[in-house]
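Student: no FASTA, just this:
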């Protein structure tokens, strides 16, 4: 089962500016959204696999000090503005008590949020986003991480501690910029996976971030193969760390095959249920005297149509027969259909253009184009 990740988001000081004197947003004039929060929260909602849950303390709501009729119209106005920009909250939890009442429903208590502590949700990969230290404590009590919205960007060491507990590891990011929150979640929390595949012939470790920026560290001890794998990372924008220790004293076969198997598996794992992705990718790429065409479908099924001919036994230290085998192994384990065709005279250019074209097709296929939908009439990929 694909577990859901949650962003537990505070309201005042996080989505809208605090009202310093009264700490009550009880009129339209007091509603001021944080800079770019709507734009980047919309991108988070549409592109990343998080459910949004609002959690807010509203001191004494419903009492004479803060009548409900002055709160709900303003709150609904805020929610409707975000809805108009495509931002949907799965649920909204408002605690109406005072701090001195010490209710379990008041942040940092988790009394309102116990329904999320089930196997349906991946709490460890969820976040609390808020501007107060109580939001950090809420993350600690829930067992997730936190993003601290803090305008000065600084904090004293003593703020890490609460009742003797060091909360430093709870805080993943400190910022008052929503673009930085989006970038952090995109690069560190979406489309990430690690896999180690160990056999008597090879030991392969791959750390993959599908939505990265092309950072890579590739070590297979096959120079030209490393070069081609780097092309995948650079041209797909995926971050890839690959370490393969293989029985090269035998030959290159097991190292290349098992790297492809592991890369296919970790790529498939990174996409999760493939909700929201484009699914299809296709590209034509010229390189000097060569031109390559790649089309792929992340369909959940595997097939490879290979229309490429080589006239050398090896390129660098890679047998040319292994290129077909690499893509066949990837297709089987990534559960995708692949069509690959290349024309040209220079064999080095030919295979390099194939790998670059393959990478560009991946970049198109994994792009998030919608939210909460699967690009299939079956409802499953």
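Tutor: Looks like it came in fine. If you're wondering where the values come from, they're calculated on a predicted model, not measured in any experiment.

Student: Please count neighbours and contacts with C-alpha atoms only from this point.
Tutor: OK.

Student: Now the residue most central in space within the chain. Nearest residue, chain neighbours left out?
Tutor: Taking CA atoms, centre = their mean, the centroid of the chain lies closest to residue 190, which sits 0.8 Å from it. Nearest non-adjacent residue to residue 190, counting by CA to CA, 6 or more residues apart in numbering: residue 48, 6.2 Å away.

Student: host element of residue 43?
Tutor: helix 37-47 (DSSP states H and E).

Student: nope, residue 214 is what I meant
Tutor: Using DSSP H and E, no helix or strand contains residue 214.

Student: One more: residue 6?
Tutor: For residue 6, the enclosing helix or strand under DSSP H and E is strand 5-9.

Student: take a look at this one as well, against the first:
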């Protein structure tokens, strides 16, 4: 496992080198390690100390078809904010590393996912620019002790360090558990399509600039 400071990441590599990354991020508030295999089978081992959050990350891995290994120890005696945010940051760093130079990726993708009365849409661009637009009004402030405000903090940390553009919209929903679960499942499905190698253009970066 490699320990990188917040602003120091390894040089990008081509997808052919395995599309796997391992990152460890330690601060005064949290210790987080993430291992991701982009071309996985949806297996997840997640331990953050925040049960509902673990469940959502498992949903992401299953629907993204990535293999994901996350361990986090944080100052949960304060609240879950630092843990959730720092997992987002570290996962973003790992995704950035695993994507390498983004040669051959599809880049753009979107997904709509329903769960009973709830419906969410996630649109992603592996743009090389961090950006989050999120519209979700959750119907209660917590689910299983998880502060619903932290959904935004997770995605903000992720996009800032994965360097992706992400639009997250909960379109319908009465049950906050359902609302959040549809968001994470849609995130997984969109991510899966965006990072997939385009069989029609496997040797090119999908940008007129030649880089992302």
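Tutor: Sure thing, it's come through. Because the structure is predicted, anything quoted here is derived from the model rather than measured.

Student: List the contacts of the equivalent of residue 310 of structure 1 over in structure 2.
Tutor: Matched across to structure 2, residue 310 of structure 1 falls on residue 138, judged by TM-score structural alignment. Contacts for residue 138 of structure 2 (CA atoms under 8 Å, 6 or more residues apart in numbering) come out as 148, 175-176, 179.

Student: repeat that for 10 Å
Tutor: 148-149, 170, 172-180 (CA atoms under 10 Å, 6 or more residues apart in numbering).

Student: Tell me how far it lies from residue 171 of structure 2.
Tutor: Counting by CA to CA, to the nearest Å, the gap from residue 138 of structure 2 to residue 171 of structure 2 is 11 Å.

Student: and if you look at residue 212 of structure 2?
Tutor: Distance of residue 212 of structure 2 to residue 171 of structure 2, given as CA to CA: 30 Å.

Student: Residue 101 of structure 2 maps to what in structure 1?
Tutor: With TM-score structural alignment as the criterion, residue 101 of structure 2 matches residue 273.

Student: Check the gap between its match and residue 50 of structure 1 for me.
Tutor: Distance from residue 273 of structure 1 to residue 50 of structure 1, by CA to CA: 13 Å.

Student: Could you check which of these two has the larger neighbour count?
Tutor: Applying other CA atoms under 10 Å to residue 273 of structure 1 and residue 50 shows that residue 50 carries more neighbours, namely 21 against 16.

Student: wait, doesn't the more buried one sit right on residue 44?
Tutor: Yes: look at residue 50 of structure 1 against residue 44 with CA atoms under 10 Å: they come within range, at 7.6 Å.

Student: Between the two, which contacts overlap?
Tutor: With CA under 10 Å, 6+ apart, residue 50 of structure 1 and residue 44 have common neighbours 7, 185.

Student: Return the residue of structure 1 aligned against residue 40 of structure 2.
Tutor: Checking TM-score structural alignment: residue 40 of structure 2 goes with residue 212.

Student: Strands of structure 2, start to end?
Tutor: 20-26, 30-37, 44-47, 67-74, 108-115, 118-125, 131-135, 142-143, 146-147, 165-172 (DSSP state E).

Student: hang on, the earlier thing: what's the counterpart of the residue nearest to the centre of structure 1 in structure 2?
Tutor: Residue 190 of structure 1 maps onto residue 18 in structure 2, by TM-score structural alignment.

Student: Pull up the gap between that match and residue 204 of structure 2, please.
Tutor: For residue 18 of structure 2 relative to residue 204 of structure 2 (CA to CA), the value is 17 Å.

Student: Next: residue 97 of structure 2.
Tutor: Noted for residue 97 of structure 2: a distance of 18 Å to residue 204 of structure 2, by CA to CA.

Student: Which of the two has more residues huddled nearby?
Tutor: Using other CA under 10 Å, the more surrounded residue of residue 97 of structure 2 and residue 204 is residue 97, with 25 against 16.

Student: unless I'm mixing things up, that one is touching residue 13, no?
Tutor: Yes: counting by CA under 10 Å, residue 97 of structure 2 does reach residue 13; the two are 7.7 Å apart.

Student: list the residues that contact both of those two?
Tutor: residue 19.
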